[in-house]
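Q: I'll drop the sequence and a predicted model, then ask my questions.
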Amino acid sequence: MTTSQHSAPTAGRPSSTGPRSGAASRPRSGAAAGPLAGLRAGRVLTGPTAGRANAVALMLLLLASLAQACCLIEVGRALGLLVAGAGGAGRIAVAAWGSAGPGLLLRALLAAAVSALAAGAADGVSRRSAAREEGVIRGRVLAALLRLGPLRSDSGPGGPGAVPGGPGAAATTRAGAAVGLLTDGAERVSRYRQTFLAPTAAAALAPIAVLVLAAVAVDWLSALVLAAAVVVVPWAVVQVHRRTRSSSGASRRRRAVLSARYLEVIQGLETLVLARAGDRAVAELEEAGEENRRGLMRLLAGNQLVILLTDGLASLLLVVGAAALSLVRVRSGAITAGDAIALVLVSVVLLEPLDRVGSFFYVGMSGRANERLMTGLLRRAGDGTVPGTRTAEPDGVAGADGAADVDGGIAPTAGSPGARVRLSAVTARWPEAPVLTARHPGGHPGGRPAGYGGPAGQGAPTAPAHGRPAVPAAGSGAGSGAGTGTGTGRPAAHGRPDGRPSGRDVLTGVDLDIEPGEHVAVVGPSGAGKSTLLALLDGELLPTVGTVAVDGVTAARGDEAARDALRARSAVVTQSTWLFTGTVADNLRLARPDATDDELWAALAAAGLDDEVRATPDGLATAVGERGTALSGGQAQRVALARAFLADRPLLLLDEPTSQVDLASEAVIVEALGRLGEGRTVVTVTHRRAAADDADRVLTVEGGRLR
């Protein structure tokens, strides 16, 4: 049994969220700046220092290129003096070298030193910035995932689930896609933005600066002719990028699918062993891995061929052209032999854009692809980091004028217990794309909406580092319960809580009024729509027709901002438990980070678990183990109940809360649920009529209708 208590306080009730964590705060990004579109795109993902680091690296790299060009010009002129001496100029050449040669060499050495120092400093700035921004990117994407919940985080273009199959793909999306986006994806984007964009911009601008220098210091006409050739090089690079984009994207999708399958096998390891299916799973992974390897080798072979042709031919043509131009100018008497050699040497600097082609295949394309997914995710999260989005205020649904939207709904009931609930002509269906789901070997897909817990290995979130639970973002929908993406054993065929295929109405024309403090039980067969009803009340699913009103907040189709306000008013207790690696206190404080030890003990007492925790040597510091494995099933469920007590929401939603426990544990949990329901509106869904004996009303869901 898992609880999910959402993070914003309910009007008239004390706040249970505490201060927002840094990772959960809304990051703001200033207006994009810079001449290159690549430096503007995706700035919503990085912190305020990322742009400054890129600007510093860009300036340093331009300085390095100019210093390198100065060095080459001085070296060319020095070589010209030596050539003149070897050609029989005699005493005149020796005298010229004696007066100018040492100065030329000294200036060349100084320019080379400046170039090396500037390039090294730029590399250091970029690498440090990439390491820093990787954490920033990961935090912002995680905050967006928590804010969306699994129902929306993976549906449509821009979600992690788009990685395996692309936008609109029919393939089942995976929890592994989100994990990959947070780990490997964050690293690739940080490397792309902080170690690739600035050097690429410098490579594009350096030839212009070098040609200006050559025009002033050597020969303006030669520089003008070389400028025409330089324009062709970026055009060739762009054409290469366009022709290789699709093949690189296909390779990336294959790798994402393989990563997701590995994650599934690890999560379902126990089931595979018990079912004696381990060898078969290993064989399937080996086959998929070999297919991925062959595809990657084909991609690399093609890329290397393109790089060889582009780099080799363009380099040869540019250098040979510079040499031919220099000879023509020398014969005409316009420049000296030293200037001619300098022009040939400087032409090497003009090849900088070609050096970026190879990097683009390994850093640029993968970084851009992951960046598009992440920015799409933040855009749908509406967390204020992407222009054109909005964020609901935690205490209501903010409209254009900032006022809470209660029009057409019902006002909060001041001073009365629980929340008032009204469903008006509601029709609901699940979206086309399953979200963060994974068909596990045991047949229990993950991906219940945020706050619907699931047993281990069902698309559950990865345990955070250092053995501490990751505190979800305020308003994320996982404020004190399980993290997003946990499962509850939906039918494997469709990945829906009701077992119906996507795109079909699950509930039709439902009208329901619940008074504050009333306990309503909803019964019906599997797939009838009971869990869909809870998802509507919890804000994880918006109606396609009609409105859902809870304690003064009204949600209708497309009203994404209403989700947070609905979440803020409900606690969900389901049949399966998710506990994070850490201690009992850590897991309880997911509901209220600022809760005192006395408040934690009071919550444990209300859940009937305080005596058992006091009997342990460490008390509140008792480790619960990975996924709560150090506790019994009944104890883990009562920890989840204690979180619900701490969260103190006016609407309590119960989904088969005792279906997976023994009789002794059931009695204790039922007693605790009775205490939890005092002063709250309670909606219980169950298969069993006996579980609804304490309800004030019993309703039946059948054929998508409520009777």
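A: That came in fine, so what should we check first?
Q: C-alpha from now on. contacts and neighbour counts both.
A: Fine.
Q: what's downstream of the one helix or strand Ala283 maps to, the next helix or strand?
A: Assessed by DSSP states H and E, Ala283 sits inside helix 278-331. Going down the chain from helix 278-331, the next helix or strand is helix 337-349, by DSSP H and E.
Q: Just want the angle from that following helix to helix 278-331.
A: Angle of helix 337-349 versus helix 278-331, following axes from the mean of the first three to the mean of the last three Cα atoms, to 10 degrees, is 160 degrees.
Q: quick one: helix 337-349 to chain centroid distance?
A: Taking the mean C-alpha point of helix 337-349 and that of its whole chain, the gap between them comes to 48 Å (Cα atoms, centre = their mean, to the nearest Å).
Q: I'd like to know which elements the helix holding Ala283 is packed against.
A: helix 220-267, helix 269-274, helix 337-349, helix 352-359 (3 or more Cα pairs under 8 Å, 6 or more residues apart in numbering; DSSP states H and E).
Q: buried residues in the last one?
A: Translated: helix 352-359. By neighbour count, with 16 or more other Cα atoms under 10 Å as the criterion, the buried positions of helix 352-359 are Glu352, Pro353, Leu354, Arg356, Val357, Gly358.
Q: hold the first one in mind and look at this next one:
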Amino acid sequence: MMVHRRLLTLAGDIRFPLALNIVLGLAVAAAYITQGLLVAQILARLLDGRGLESTTWLLVWLAVVVAARLVLLVLAEVAAQRTAHAVKERVRGRLYDKLLHLGPGYLTLKRSGDVRTVLVDGVEALEAYYSRYLPTVALCLLGPSGILIYLATRDPISAAIIAVCIVLILVGPRLLDRMLAQKGAENWEAYGRLSSDYLDVMQGMTTLKAFNATARERLTLSRRAEELREATMRQLGVSLVDSAVTTFGLLAGPALAVGVAAMRLASGSVDTLTLLLVLVLARECFRPLGDLSKYWHAGYIGISSSKQIHDLLREKPLVEEPARPRPLGAARVTFDNVTFRYPGRERPAVRGFTLDIEPGETVAVVGPSGAGKSTLVALLLRYFDVTEGGVRIGGVNVREAALTDLRAMVAVVAQDTYLFTGTVADNIRLGRRDAGDEEVVEAAKAANIHDFVAGLPDGYATAVSERGLTLSGGQRQRVAIARALLADAPILVLDEATSSVDAAGEALIQDALSRVTAGRTTLVVAHRLSTVRAADRIVLMRDGEIREIGDHHELMGRDGDYARLVAAQEVTA
């Protein structure tokens, strides 16, 4: 029987719902047993020639027991469903809390499809284990024991035969558990790969169509599906042997016990009532074992999925909350000789980076792709901890500040703005949940998005589709700017905020950004150099290092890398 300590602790304290399931299951089993005893008594009286009138009250009690059993079955099903929902709610809550603790840095290193498989399919796979399999295991241990004790008082030989068959059913298939665990893990991993690839294809369907690459991805999905089929068949090959042994025992056990009892009846060793009791009670002994076999496969899927859930819950966060958080000071940002390597990479993304940004100053960081610009934003927000050096705000190392305090100090307008399913107002209010309608409108006006939103069918109550794909890139960016204005954080980060919009959209965004940056310490990460000319200072990065620093006119006068980048962009514009 597959009772794993890891699974018992995974859902927290579920003793009460599990105990309720077991008690109701025992009540149902007692109803079946009582029904069997009454049927045996009725048949014995009829076979003895006493007449139907001698069974009247027995028939009445039989009807009462059948009705009670139906009620108990309904209650047991309701309890099982409640247990399943409680388990899934608790496990998902633990997983979501863990992901929040792990932070954005963890998710950037993982495939979203793998995480989704654990959160959704992995948790769903636990349902049958907790609501069906575990209660049935308890019934298999308790129910048959009571019946065998009673049968032993009537016919010890029949009780012994049934007991031996039960032991063989429970112990025999367990010899295959190790092999089945291996095949189950392979099957779940194959399912996870297919699920992840399928999610990638669904999210990137527009790109695949644009590049006429659907045929190639179809082959990839076909290969993953074939891998899953083969893994499933290997697992079934083992589980069918288990099921065959169990099914044989379930059929042979009652038949053997009844056959031996019938022969002993013929020899006069037992009476008719004892034979009938063996006939009906043997079936009830093996009934929970049949249920256990029925839920066994679903339970094993839960065991296979629990490994990935357990692994995620044991992941160590890339950044830890300080034991004694320090309050952050003024909005002065300092990168002090910062070096950072992404996990699993030897080459630093940022190397020996030193920069002071004074309160209210706007500093732009530019350079080619892969220079390390966006990595600075991740380090400032402490998605990762620096490998060497330090990042400070107001003289306080960000490692010493509470993560909520740190991220409340910084508002971000990113290149790829994510809009959640909900209304336009909901997405703007993400900057500050308690903001009133008037504040939302004012932020939208300052971000140059109000006229567009007001023209929508339901205005600010208009529903936004998944990821905001019904809005243009510029419109999504202006919603993000409205969020930043509503957050009113003293530090603003603009990470490629205008890189994916056209000239008209860029003009509207730049006009809005001129208002949002006023009076704030601003770090601008940009690839399009025309957007950073008004910055107080411009930092040119290459290969993770600072190569040039100064304002636009200074850098143009040096005729260095910055001047060449500007010239190259003007030629291609």
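A: The structure has been received and is ready for your questions. These figures come from a predicted structure and were not determined experimentally.
Q: Can you name the residues that contact Pro104 of the second structure?
A: Tyr383 (Cα atoms under 8 Å, 6 or more residues apart in numbering).
Q: Any figure for the gap between it and Val319 of the second structure?
A: Here the criterion is Cα to Cα, to the nearest Å. By it, Pro104 of the second structure lies 10 Å from Val319 of the second structure.
Q: And the strands in the stretch 601-707 of the first structure, which stretches?
A: 651-655, 681-686, 697-702, 705-706 (DSSP state E, counting those that start in this stretch).
Q: try the stretch 1-150 of the first structure
A: For the stretch 1-150 of the first structure, the strands defined by DSSP E, counting those that start in this stretch cover 3-5.
Q: so how many other residues sit close to Asn404 of the second structure?
A: Wrong residue type there; residue 404 of the second structure is Thr, not Asn. Look at Thr404 of the second structure: counted by other Cα atoms under 10 Å, it has 9 neighbours.
Q: again, but for Glu439 of the second structure
A: Using other Cα under 10 Å, Glu439 of the second structure is surrounded by 15 other residues.
Q: Just give me the match in the first structure for it.
A: When the two structures are superposed using TM-score structural alignment, Glu439 of the second structure falls opposite Glu599 in the first structure.
Q: just to confirm, which helix or strand has its match in it?
A: Mapping Glu599 of the first structure onto the secondary structure by DSSP H and E places it in helix 597-606.
Q: Check the secondary structure at Arg433 of the second structure for me.
A: Secondary structure state of Arg433 of the second structure, per DSSP: H, G, I helix; E, B strand; the rest coil, is coil.
Q: Which helix or strand contains the residue mapped onto Ala178 of the first structure from the second structure?
A: In the superposition onto the second structure, Ala178 of the first structure corresponds to Val115 when matched by TM-score structural alignment. Assigned by DSSP H and E, Val115 of the second structure belongs to helix 112-116.
Q: next helix or strand past that helix?
A: Beyond helix 112-116 of the second structure on the C-terminal side, the first helix or strand identified by DSSP H and E is helix 123-124.
Q: once aligned to the first structure, how far is that next one on average?
A: Mean deviation of helix 123-124 of the second structure relative to the first structure after superposition (mean Cα distance after the TM-score superposition for the first structure): 3.2 Å.
Q: can you give me how far that helix is from the chain middle?
A: The gap between the average C-alpha position of helix 123-124 of the second structure and the chain average comes to 8 Å, counting by Cα atoms, centre = their mean.
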